[in-house]
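Chemist: generate a structure from the sequence data that follows.
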Amino acid sequence: MPTRTSSALVLLIAALGGAATMVVELSAVRLLAPWFGTSQAVWTNVIGVVLLALSIGYLLGARLSSGARVERSLAFVLFAAAASAAWIPFLVPHAARWFLPPELALDQAAGLLRWGSLATALVAFLPPALLLGGVAPLCVELLERGAHRGAGSSGGRVLCVSTLGSLAGTFATSYVLVPEFGLVRTFLAAAAVLAVLGLLAAWRGREARLALWGLVAGSAWIAGDPRRPALAEGARLLEARESPYQSVRVVEFTGPRGVERRELQVNEAFDSFQSVWVKEPGLVGDGVYYDLFALPPWWGSATSAWHVAVLGLGAGTTLRVLEGTLPSGTRLDALGVEIDPVVVELGERWMELAPGPSRRVLGGWDARAALAHSAASFDQIVLDAYSNQMEIPAHLCTREFFQTVREHLVPGGFLCVNVGAFGLEDPVLVAVANTAALGLCEPVLAFAVPFSRNVVLFARRERPLPDPAGADFAPAPAGLARLARRLALPGVRKRFEGDAAAPLLTDDRCDIELLQLRSIERARFEPSGGGP
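Modeler: Presented below is the predicted three-dimensional model:
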């Protein structure tokens, strides 16, 4: 075999092929997120598809390596991988819409989330991963033929540089490429690198010319713009960003009186938003769970200052609700923790999330880590940390976490937890509420939010919660009084005392994602469990 392709070039191809594989795998979940979320089920589907594709690709590479012109085969595989990688961000929106029609509401689409993400991953990600799997065997063959090395020596070197390339691709994708350039440009950059490697591997005139024409054709194909989930009627896009965690956008709604509402949406494809802004601080309106967070300051007879920590701050909706509803003369002293710094940036720019002496905002912090490192105690702790629509982070719903929360509440302090659930018998709600009751050593009262699929949990350290039938349950302001009267109606609340025999979530064993799957399956087959 002529040594037209040097050993250094072969090893470079193997390394960059490994890097491209991780770019495809890690970016795949982010690309699927606007339609299917980023749950463990979606990750499992993507990883499974990539592993299946790589195994087939290894066989393909082994088959091609027995040919006479291995360089040409390697060039073909690289360029085909480049073309298929470039198509991914433009193919996924169409495939996702096919397997998960956008007009479906969340409870209707629940049964399609798992298998729709698998089908979309097979269509979009199997071809490039399969082709990338063929790179390593061909590189091993080229080294063995060109440098007259043994199979073990050649294979070991290729595996080494390929794994190092995968390592570099892992960090580059998460920390540089996606945050700095976005998903589309990340895929296009990977495709361009693979195409250049294909040109170098071809080396000879005819193959290089064919590859070059193919690169031009591929560039023409990808010149369009990918379709993201459509905006609602009457909405205007203010800004869209790719963060290290998710796709984020801010949309604005106008009415007869001008701008009426802004929503911050993350990976949304159905009928939800992550944060909402209205012109004046205070209650947002019917069907919005944030309003319930305004009740504890009145129940707790807040005086000069009300100290609150919001874990999962988002763009600051909870703070605006509290600022507009606190008793007269009460100052809000707030700590907000948000893991996604891009969400904080957009909140500051579009939703009046301005940090100040009495409003500390920790962007880029995990909620549990921030609480554990805080020496402060609070009158109210709000837990509203979610990934996508209904995915509760496992470490934020365990008994040990709620024990930490108790340590940071003053006597008489309140914990408020937003739980996405389909009614008061939802498996997720039952497990989280029971775990909170056991971790806090206090009863938990769950209220189904009117006109919503949210349930808000309330617990109070060393003090009784107000009785929904009592006179002190409804605060004085008209809006809060009306909300409290709705919560006092029969059938919209449930009390959890903490039952050791009931579902319990711990750091050692937290099957929250399995419970979430059961929740959406229950909503699919038992419409009556869908809540108020």
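
Chemist: rest of the way, CA atoms for contacts and neighbours
Modeler: OK.

Chemist: same for the helix or strand hosting Leu362, what does it pack against?
Modeler: If you go by DSSP states H and E, Leu362 is part of strand 359-363. Applying 3 or more Cα pairs under 8 Å, 6 or more residues apart in numbering; DSSP states H and E, one finds that strand 359-363 contacts strand 331-338.

Chemist: could you tell me the angle between the strand it packs on and strand 359-363?
Modeler: 0 degrees (axes from the mean of the first three to the mean of the last three Cα atoms, to 10 degrees).

Chemist: re earlier: the strand holding Leu362: which residues count as buried?
Modeler: If you call a residue buried by 16 or more other Cα atoms under 10 Å, then strand 359-363 has these buried ones: 359, 361-363.

Chemist: run through who's touching the helix or strand that that strand is followed by.
Modeler: Following strand 359-363 in sequence order, the next helix or strand is helix 367-373 (DSSP H and E). With contact meaning Cα atoms under 8 Å, 6 or more residues apart in numbering, helix 367-373 is reached by 311-312, 337-339, 385, 395-396, 401, 404-405, 408.

Chemist: next up, for comparison:
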Amino acid sequence: MNSNRFLFLIAFIVGVSVMAMEITASRILAPHFGTSIFVWTNIIGVVMMSLSLGYWLSGKLVDKNPRLELLLKIILGAGLLFLVVPFLSNNLIDMISENILFFDSGVTILFVGSFLSAFILFGFPMFLLGITSPFLIKLYSVNNKEHEGETSGTIFAISTLGSIFGTFLPSLVLIPFIGTKFTIYLFSCILIFLGVAGVFSLKNKFLFLIIPFICFFSLNPSISTNASTVIEKESIYQFINVTSYDNRKYYISYNEGRGTQSILDKDNFLTGQYYDYASLLPLMKDSGTPEYLLVGLAGGTIVNALDKIYGKDINVTAVEIDKDVIEISNNLLNLENSSLNVVNMDGRMFLKFNKKKYDFIYIDVYINEMYVPWTFSTSEFWKIVKNSLKEDGVVGINLFSGGENTDFLKIFSNTIAKEFGHTYGLWPIKNGSYNYAVFASNESINFDKMKQKKEYKVLSDQIDYFLNNYIDINYSEDIKVFTDDWCPVEFLTDKTIFN
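Modeler: Modelled structure (predicted):
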């Protein structure tokens, strides 16, 4: 192969690998720390810091020893270090997490834990890959001394083109089909095979080439599992884990599993948890055969209860962004019935382009276990919800908070109260629970009517608790509201969880 073309190939492969490893780093950390802005900040920060140190050292190293063989050995080292990440990640991250619990702030625990994990697992191999660009420029310019500017531009262009491929390929193809660990394994092998060319001895080349095959047969594709796991899957959006201890009751959780997204009990459609209160909405006003929109299907706990309680007397549309979650829910619950329509779409996008008016809308959307997406928290979002609701319709949302006096809960409920004339809170949804609910309508709601509907006595406990504990929420100009421009829900949620 022409030496310049080989240098271009190196630049492209390194560019692909840098971005591919950065994307997969988020998936390695997600089951333990989630994918909040703090985690992504640390991943990007570690990568940029490592690359910059590599650039700096390479500038010094290449002037003293500008040999292609040395560059290939550096790439080989990066490949070997990446290769051990899938084997070390779980135990290493658990050890880090256990040893930083002395911090008083939960945000600090999350930030420090994810930073140390990203740095130890990905920092040094990224540093080695950072050495390659100045090395390639120096090697290429040996035969092109009169065009050093063109040389630098060409190398960086090819490397950046590789990074573009490395951004889309893992996200859209590799991770959904072969998983995170095998994606890391694949790119590690590519770097190893490329780097082996810099090893002189044929015997040593064979040794380095056999290592990936040994690792392949030792690799466990699981990212985080336990004895009770019955389904484990990586979707485009998250790591999904379904556990059961008796094959009758199933728990669905995402990523690090600090929260439970759904409880599916084959013997009882009511869970005794916050999900049950979504079934109260149809009792809050008379509406014939109501149209009920659920944003956030998850495991189907809420739609299952609605079907068992109201049957064909209600039409339910459930919106869920993750098609793998829909598939799992359908397998566990067999969700297909004539009154249920499941839509695979982002909830805010669905509401934005929706032309239909609903009697009831309930929002139960979470990312990373306990975070309401910021896009579902803002004043602009609640205007969109209002446009999809009938004039006397009722909307409800489930929130996670460490207490009723948190900044998160105050600002969130105030944001809703700004858009709706009548807003109510259930603090908390259940005694001892960290789940809180906000209900709102354009018109006043006579909740006492719920008590009169004797045919729904299965909900009598939930009705009694609601009537005895709900409060009125009035909009206050002294309290901030979330907007599309300012909405630090992740920071405020972390603050309430840990403090």
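
Chemist: thinking again about what came up before, and which of the contacts of helix 367-373 of the first structure is nearest to Gly152 of the first structure?
Modeler: Each of the contacts of helix 367-373 of the first structure was checked against Gly152 of the first structure using Cα to Cα; the closest is His395, at 43.8 Å.

Chemist: just give the closest residue to the closest one, not the sequence neighbours.
Modeler: In space, and not counting its chain neighbours, His395 of the first structure is closest to Asp507: 6.6 Å by Cα to Cα, 6 or more residues apart in numbering.

Chemist: on that earlier part again, tell me how far the strand holding Leu362 of the first structure is from the chain's mean position?
Modeler: Strand 359-363 of the first structure sits 21 Å away from the centroid of its parent chain (Cα atoms, centre = their mean, to the nearest Å).

Chemist: still on that earlier bit, now which of the contacts of helix 367-373 of the first structure would you call buried?
Modeler: Using 16+ other Cα under 10 Å, the buried ones in the contacts of helix 367-373 of the first structure are 311-312, 337-339, 385, 395-396, 401, 405, 408.

Chemist: whereabouts in the first structure does the lengthiest helix in the second structure align?
Modeler: Of all segments of type helix in the second structure, defined using DSSP state H, the longest is helix 3-33. Counting by TM-score structural alignment, helix 3-33 of the second structure pairs with residues 6-36 of the first structure.

Chemist: related to what we said a few turns ago, what's the farthest-apart pair in the buried ones among the contacts of helix 367-373 of the first structure?
Modeler: Across those, the longest distance by Cα to Cα is 19.7 Å; it joins Ile339 and His408.

Chemist: which one of the buried residues of strand 359-363 of the first structure is nearest Ala41 of the first structure?
Modeler: Gly363 (27.5 Å).

Chemist: I'd assumed Leu346 was in contact with that closest one.
Modeler: No - with contact defined as Cα atoms under 8 Å, Gly363 of the first structure does not count as touching Leu346 (11.5 Å).

Chemist: which residue is the nearest non-sequential neighbour of Asp267 of the second structure?
Modeler: Arg248 (7.2 Å).

Chemist: so what's that neighbour up against?
Modeler: Arg248 of the second structure sits next to 265-267 when contact means Cα under 8 Å, 6+ apart.

Chemist: what's the answer for Ala197 of the second structure, then?
Modeler: 69, 72, 205.

Chemist: what ranges do the helices span in the stretch 151-300 of the first structure?
Modeler: Taking DSSP state H, counting those that start in this stretch to define them, one finds helices in the stretch 151-300 of the first structure at 151-172, 178-202, 205-221, 296-299.

Chemist: who's in contact with the next helix or strand after the shortest one?
Modeler: So that's helix 296-299 of the first structure. Sequence-wise, the next helix or strand downstream of helix 296-299 of the first structure (DSSP H and E) is strand 305-311. Strand 305-311 of the first structure is contacted from outside by 297, 318, 330-338, 367, 377-385, using Cα under 8 Å, 6+ apart.
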